[in-house]
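Undergrad: This is the structure alone, sequence omitted:
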């Protein structure tokens, strides 16, 4: 296994990569150009009606939510719509995607959400604006579902598995379980009337939950897509069970039984985004994913006060992790394209450190999820804290796919 650490600075001022060490000017002088943003995560509400104990928004290093407005004002919504339309026009984009997020976005209320959707589409025309919402499912009512049906808004729901798995972490602030309320929302969403709006389920992995029971619960709702997310952590604050021992792979051990069941199981089955992306990358195809691969990330986050941020999961790394210093009131979105941390996520292999560059799985793994690479004092040019898990999982998938490709070639020749 390749080494998974970089030499730490021993003296002098702390300079982290990319904030102080990536020379964006040199890149542009050499002909590199950023790709425009195509997806915007808009925080229409910065508070939540659950108190999940692993939440990167409220429980980890960055606590800026405490000073954020609870709800995005009409004025900021107007500025957001104008800036997205301006960006789309500048780059002649045919389509952009806006994901309503939080906190819990439905806390913003149906009236405000309707106003924002209508305004965004009116201002951006002729660019098409596709809308999605990521919700914990607690507030999924007919009022919201009728609204989302009217405007073609796709709905993703966060669910950590069966009742025991969901209630382990995803609870109300008073400790009350949430599964029953989420299941009620999902039953309504997956009814014949509203099922076309269902985009998928998102599950944060807890290795104490049974993996196949978790997958069966998720698949049982008939989602088009399932996302399994690794809990956020860094080299200083590693995720649960992720020790420095490179022979320990608790997250791969959890995911591999799900992969084998999914890969060999009956079809139709939901698309599992992590597995699908790995297979596509192993076959030399492009895969749009923040979590694996080296493709450029074209995502920008807008907070309730109109501040522009990098991917918001950087809140798990350190206080101010996702900050750009830019706002929709004062800056065009193009200004964010040249922020060092956003550039770092568009330059592929050039963003990787020596250990990742020399790894045989480099083009598939891509260094893993960007926040998971962080080490205080040197920054993000490290392998993922999940490096051993990613290597084991990708190797397992590679071996399974290779066997099937060999069989397919033999059958073609015979």
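TA: Okay, I see it. Because the structure is a prediction, the values reported are computed rather than measured.
Undergrad: Only C-alpha atoms from now on, for both contacts and neighbour counts.
TA: Noted.
Undergrad: show me where the stretch 251-400 of the chain has helices.
TA: 273-282, 334-337, 340-344, 354-357, 362-365, 387-413 (DSSP state H, counting those that start in this stretch).
Undergrad: For the ones you listed, give me a markdown table that also has mean neighbour count and distance to residue 323.
TA: Formatted as a markdown table, the helices of the stretch 251-400 of the chain follow (neighbours: other C-alpha atoms under 10 Å; distance: least, C-alpha to C-alpha, whole Å):
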| stretch | mean neighbour count | distance to residue 323 |
| --- | --- | --- |
| helix 273-282 | 19 | 27 |
| helix 334-337 | 18 | 10 |
| helix 340-344 | 23 | 9 |
| helix 354-357 | 20 | 26 |
| helix 362-365 | 22 | 26 |
| helix 387-413 | 15 | 26 |
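Undergrad: check contacts around the residue nearest to residue 401 when sequence neighbours are not counted.
TA: In space, and not counting its chain neighbours, residue 401 is closest to residue 279: 7.6 Å by C-alpha to C-alpha, 6 or more residues apart in numbering. Residue 279 makes contact with 397-398, 401, according to C-alpha atoms under 8 Å, 6 or more residues apart in numbering.
Undergrad: circling back: pipe the helices of the stretch 251-400 of the chain into JSON lines and attach distance to residue 206 per row.
TA: Compiled in JSON lines, the helices of the stretch 251-400 of the chain are given as follows (distance: least, C-alpha to C-alpha, whole Å):
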{"stretch": "helix 273-282", "distance to residue 206": "16"}
{"stretch": "helix 334-337", "distance to residue 206": "34"}
{"stretch": "helix 340-344", "distance to residue 206": "29"}
{"stretch": "helix 354-357", "distance to residue 206": "26"}
{"stretch": "helix 362-365", "distance to residue 206": "21"}
{"stretch": "helix 387-413", "distance to residue 206": "14"}
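Undergrad: adding another structure so you can compare the two:
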């Protein structure tokens, strides 16, 4: 069967290693799964094999590489200089796009020049103003990181490097939506993504693996575990999004890109979701670990979801495997309560990792954030309908700022 659509591999070239010790991070603890490992640096052999196979396998003219961690800048500039060399070697006329996800604390002018020269996009982790950011994002010795991250942001802005800020929303920060949003506006951030932090205390599977957080819900649906103290509350998260949306839709549509709202607009326009958590199915975006291991998903790097090694298998063979196809189908296995929900078309049950709550009729498998998403999607519905009408009439969605005169009343339809 010939492929017409590409796959996506998110690479973790330094595995779970990081120079920070963010309390809510779900990934750094994965070091426990490599107990005998001392060196997490991706070898040149793994790097070259990955770049060659990934580019060669793609039936599309553009190939997107995403480098994440841990903290990938720990590898140093030389590593990424080698990456660019190999991409040029194997590009075969295809356009190569690179994105780097970083905490920003190790960036300097050398990094700035390299990222600019090689057209990297950068995702920067910044939770908000100093008092919010420093609550959980600390160095390994426990020192605050806000000033260092702000220096990193200033450097990226100095070199004109496209930046998307990733802001983690915790139990505490969810009560300060406007403080966070206004801060991002004041520092000149044009692209923002809000990520709800939802983690549970360790279940029995996690304890056996030496982990401090529970494994995904699909591995332990029958086991009751509590969410961590920093996990966002469902309805409060909904209110957080609503408060920022109301400010954004009146003043900032078209000038500030809040990815959460743009993902929602895709749903109202009837377009396929571009982010996995709101897609009908997932499974075409897999994870490459530092040693070449491929796993089903960023949130499913556990032995049960190991698909093979990039050194010995073809990317599409792993993505098309029976195990990964079943993983993809499981995304659509939502409770009946979800199937009859009026906003299911926008949510699709969100991430399966979070489906550990009970439906009103006592069935397990409801997304923990359901109440918040229902509240949020219902609130934005009339505005989304207006933006859809503008787009359908070849007008920019930003024209909604001119349209809004008072509360909008639009019949709810999908």
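TA: Received, thanks. The structure displayed is predicted, hence computed values, not measured ones.
Undergrad: quick one on the thing from earlier: which of the contacts of residue 279 of the first structure are still contacts in the second structure?
TA: Compared against the second structure with both residues aligned by TM-score structural alignment, their matches' C-alpha atoms under 8 Å, those retain residue 401.
Undergrad: Redo the contacts of residue 279 of the first structure as JSON lines? Include distance to residue 381 of the first structure.
TA: Below are these laid out as JSON lines (distance: C-alpha to C-alpha, whole Å):
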{"residue": "397", "distance to residue 381 of the first structure": "26"}
{"residue": "398", "distance to residue 381 of the first structure": "25"}
{"residue": "401", "distance to residue 381 of the first structure": "30"}
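Undergrad: which of the contacts of residue 279 of the first structure lies closest to residue 173 of the first structure?
TA: residue 397 (39.2 Å; C-alpha to C-alpha).
Undergrad: Could you check how far that closest one is from residue 203 of the first structure?
TA: Per C-alpha to C-alpha, to the nearest Å, residue 397 of the first structure is found 20 Å from residue 203 of the first structure.
Undergrad: Out of the helices of the stretch 251-400 of the first structure, which is closest to residue 153 of the first structure?
TA: Residue 153 of the first structure lies closest, by C-alpha to C-alpha, to one member of those: helix 273-282, at 20.0 Å.
Undergrad: Where in the second structure does the closest one align, residue-wise?
TA: Aligning helix 273-282 of the first structure against the second structure (TM-score structural alignment) gives residues 259-268.
Undergrad: Average separation of that stretch from the aligned part of the first structure, please.
TA: On superposition with the first structure, the mean distance recorded for stretch 259-268 of the second structure (mean C-alpha distance after the TM-score superposition for the first structure) is 1.4 Å.
Undergrad: Please state the offset of that stretch from the chain centre?
TA: Relative to the chain's own centre, stretch 259-268 of the second structure is displaced by 15 Å; criterion: C-alpha atoms, centre = their mean, to the nearest Å.
Undergrad: same check, this time on stretch 39-57 of the second structure
TA: Centre-to-centre, stretch 39-57 of the second structure and its host chain are 22 Å apart (C-alpha atoms, centre = their mean).
Undergrad: could you measure the residue sitting nearest the centre point of the first structure against residue 335 of the first structure, distance?
TA: In the first structure, the C-alpha nearest the mean C-alpha coordinate belongs to residue 290, at 6.1 Å (C-alpha atoms, centre = their mean). Separation of residue 290 of the first structure from residue 335 of the first structure (C-alpha to C-alpha): 22 Å.
Undergrad: got it, and residue 261 of the first structure?
TA: Here the criterion is C-alpha to C-alpha. By it, residue 261 of the first structure lies 45 Å from residue 335 of the first structure.
Undergrad: Next: residue 361 of the first structure.
TA: As judged by C-alpha to C-alpha, residue 361 of the first structure and residue 335 of the first structure stand 34 Å apart.
Undergrad: Equivalent analysis for residue 144 of the first structure, please.
TA: As defined by C-alpha to C-alpha, residue 144 of the first structure lies at a distance of 35 Å from residue 335 of the first structure.
Undergrad: quick one: contacts for the equivalent of residue 196 of the second structure over in the first structure?
TA: Aligned by TM-score structural alignment, residue 196 of the second structure pairs with residue 230 of the first structure. Residue 230 of the first structure makes contact with 204-205, 251 under the criterion C-alpha under 8 Å, 6+ apart.
Undergrad: Take those residues and write them to TSV, including distance to residue 167 of the first structure and neighbour count.
TA: As requested, the contacts of residue 230 of the first structure are exported to TSV (distance: C-alpha to C-alpha, whole Å; neighbours: other C-alpha atoms under 10 Å):
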residue	distance to residue 167 of the first structure	neighbour count
204	12	20
205	13	20
251	20	22
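Undergrad: now, which of those residues sits nearest residue 409 of the first structure?
TA: residue 251 (32.6 Å).
Undergrad: Would you confirm that that closest one contacts residue 207?
TA: Yes. Between residue 251 of the first structure and residue 207 there is a contact at 6.7 Å, judged by C-alpha atoms under 8 Å.
Undergrad: Might you report the residue contacts of residue 343 of the first structure?
TA: Applying C-alpha under 8 Å, 6+ apart to residue 343 of the first structure gives the contacts 24, 34, 337.
Undergrad: which of those residues map to contacts in the second structure?
TA: Using both residues aligned by TM-score structural alignment, their matches' C-alpha under 8 Å, the second structure keeps these contacts from those: residue 337.
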